[in-house]
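[1] Coordinates for the following, if possible.
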Amino acid sequence: MAATQSGTNHIASANAYAYPASTVHVAMTGAKTSINHKVVFLTFDDGVNTSMSPRVLATLKQYGVHATFFIVGNTINSTTAPVLKQEYESGHGIAIHSFTHPYNFNAPGNSGGAIREYYQTLSAMRNVLGPKFDSKVWRYPGGHMSWRGLAASDANLSAEGITWMDWNAAVGDALGASGPKTAAAMLQYHAKTLVSFPQSNVEVVLIHDSVGKELSLQILPQIIDYYKQHGYQFGILS
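    Okay, the predicted model is just below:
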């Protein structure tokens, strides 16, 4: 049984490779931070489920690396709870990706929507992982970079000590019909994103473990190998 700890989004043994999301957030801009070596954060959005999430977990275990799972709260139920527990107990980070995955947190009058859905998801997570579990890492559906008018929502999150996290690398599996259709195209898309953002010691990679993301799973070993070959350590967001 993994040793849990109060007030965090990961087990105690993950302390060795857990980094404050607030520090990573700053490092992604290219600014100097306490992170003075190369670290990659594999992040998986839109789980949890019983078809894709366990297969992603198996691949991560096979390659001996850890990731951060951004969970949509309404996916947590009695069927998926064991998978969420496995993610946590395997030493991965557990983060929050809203409760219903809407795209309207910047809508007039909805400045409280994000914090409300944050707490809905946190409550669902605590029902599975225990009342002392906590996560202060949030990702907006579509990413913060996709929207304007989030200042009030951001302020609500910040007041609770919550950091919103985007990404500075991706595999293109969120693009739907316009996205890459082959493994080679997906790897090429990933390579292109690496030069599209400010140069930094950290790479936060957007991938999805939602149902049907077979191509993302197929290239995951190659993504992992790329970062290993380029001298990156693998971290989780905390």
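[2] from here on, contacts and neighbour counts on C-alpha atoms
    OK.
[3] Show the residue spans covered by the strands in this protein.
    Along the chain, counting by DSSP state E, strands occupy 18-19, 39-47, 67-71, 93-96, 137-138, 163-164, 169-170, 202-208, 233-234, 236-237.
[4] Does anything pack onto the longest one? Which helices or strands?
    In other words, strand 39-47. Under the contact criterion of 3 or more C-alpha pairs under 8 Å, 6 or more residues apart in numbering; DSSP states H and E, strand 39-47 touches strand 67-71, strand 202-208, strand 233-234, strand 236-237.
[5] Could you find the closest non-adjacent residue to Ala169?
    Setting aside the residues directly before and after it, Ala169 is nearest to Val205 in space (C-alpha to C-alpha, 6 or more residues apart in numbering), at 4.5 Å.
[6] neighbours around that neighbour, how many?
    If you count neighbours by other C-alpha atoms under 10 Å, Val205 ends up with 22.
[7] Hmm, it is touching Asp173, no?
    No: with contact defined as C-alpha atoms under 8 Å, Val205 does not reach Asp173; the gap is 11.4 Å.
[8] this one next, for a side-by-side:
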Amino acid sequence: MPSGAVPSGTYGVGAAVTKPNCPEPPSNYSPFQAPGTVVKDIDGLEPGTNHGTAADKYAYPASVVNQWLQKPSTQPKNKKIVFVTFDDGPTTKFTGEQLDNLEKAGARATFFMIAPQIRDVNKNMLTRSLKMGNALAIHSYSHDYKYLYHGSAADKAKHISCDWDWAIAQNRAVLGSDYFSSAFRHPGGHMSWSNLSQSDAALAKRGVSWIDWNAMSGDADVQRPTTVPGYLEMVKKSIKESDNPNVVVILNHDTFGKQMTAEAMPSILSWLKSQGYEFGVIS
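    Take a look at the predicted model:
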């Protein structure tokens, strides 16, 4: 069993895909249709993971990457690892363009997906991503800040854990009952919100760790770069501001309006390779 994989039966891996017990979180999509049966794994998915066998050698559990980000002193001393991440997809156009960029560069990435959006893309693109060595992680079911973060700590824990339950059920309905990801990225980032200790504990009971970032291309900033070279300069600047760590997690997006991110990615990937970074993915 590869590092980070979980055995069948753990956290519901391999079971019939049914609707969670909590009410469905708000969504701009049609209601989730749970098949109520065990769903065959999509071609390329390694059971108990969010990736394929191609990623086994460079897939790291979210709990490990989270520790590296929170305590830089624990990062590997003898190598540099970069985790290129994309939020808010998948989308046929922009995810497809980023897959082309990654394939040409011989790089890989972790795609933090808004679960209902995987209904709108061709399964062949998801299979291609897995076979290329990428990881398909979770970026919520609702992406609704008001639902996720308003109220008491207990309210947030209830809604965030419920959101994750619906997200993984939706992903399993498309990717297969053996899909599991220990990586969850909060909409807006964990760092942006308070009183999340109870929600962290609720996710941990599910075998899940949250993942933020310590570098970015700036493509979600209000005053984002306006040129392709500007995106690369933002990556360099944010890494430097993080004290040039040996482990870098870069925030990008592969959704509508991110054409310049796709155009800038070849130069970003080339520069990362020139700096001696190995490309990892987060399981």
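[9] ok, the residue nearest to Ala169 of structure 1 to Met165 of structure 1 distance?
    Counting by C-alpha to C-alpha, to the nearest Å, the gap from Val205 of structure 1 to Met165 of structure 1 is 11 Å.
[10] can you check Ala12 of structure 1 too?
    22 Å.
[11] Show me which of the two is the more surrounded one.
    Using other C-alpha under 10 Å as the criterion, Ala12 of structure 1 and Met165 rank with Met165 on top: 22 against 16.
[12] The more buried one pairs with which position in structure 2?
    Aligned counterpart of Met165 of structure 1 in structure 2: Ile211 (TM-score structural alignment).
[13] Centre-most residue in structure 1?
    Centroid-nearest residue in structure 1, with C-alpha atoms, centre = their mean: Thr43, separated by 3.5 Å.
[14] Run through the helices of structure 1 in chain order.
    Along structure 1, counting by DSSP state H, helices occupy 21-27, 53-63, 81-89, 113-129, 151-159, 183-193, 214-229.
[15] got CSV for the ones you listed, with mean neighbour count and distance to Ala2 of structure 1 too?
    Formatted as CSV, the helices of structure 1 follow (neighbours: other C-alpha atoms under 10 Å; distance: least, C-alpha to C-alpha, whole Å):
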stretch, mean neighbour count, distance to Ala2 of structure 1
helix 21-27, 19, 23
helix 53-63, 16, 15
helix 81-89, 20, 6
helix 113-129, 19, 12
helix 151-159, 16, 30
helix 183-193, 16, 34
helix 214-229, 16, 25
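[16] And these: which comes nearest Tyr103 of structure 1?
    helix 113-129 (10.4 Å; C-alpha to C-alpha).
[17] how much does the closest one stray from structure 2?
    Compared with structure 2 after fitting, helix 113-129 of structure 1 deviates on average by 1.5 Å (mean C-alpha distance after the TM-score superposition for structure 1).
[18] so that helix aligns onto which residues of structure 2?
    Using TM-score structural alignment, helix 113-129 of structure 1 corresponds to residues 159-175 of structure 2.
[19] Measure how buried His101 of structure 1 is and give me the count.
    The tally of other residues near His101 of structure 1 (other C-alpha under 10 Å) stands at 17.
[20] now do the one 3 residues further on
    Applying other C-alpha under 10 Å, we find 15 other residues in the vicinity of Asn104 of structure 1.
[21] Settle this for me: Trp210 of structure 2 is touching Phe184, isn't it.
    Yes: the pair Trp210 of structure 2 and Phe184 passes the contact test of C-alpha under 8 Å, sitting 4.7 Å apart.
[22] circling back: touching, the match of Met165 of structure 1 and Phe184? I think so.
    Yes: contact criterion C-alpha under 8 Å: Ile211 of structure 2 and Phe184 qualify, at 6.1 Å.
[23] contacting residues around Ser200 of structure 1?
    Listed by C-alpha atoms under 8 Å, 6 or more residues apart in numbering, the contact partners of Ser200 of structure 1 are Ala27, Met28, Thr29, Gly30, Ala31.
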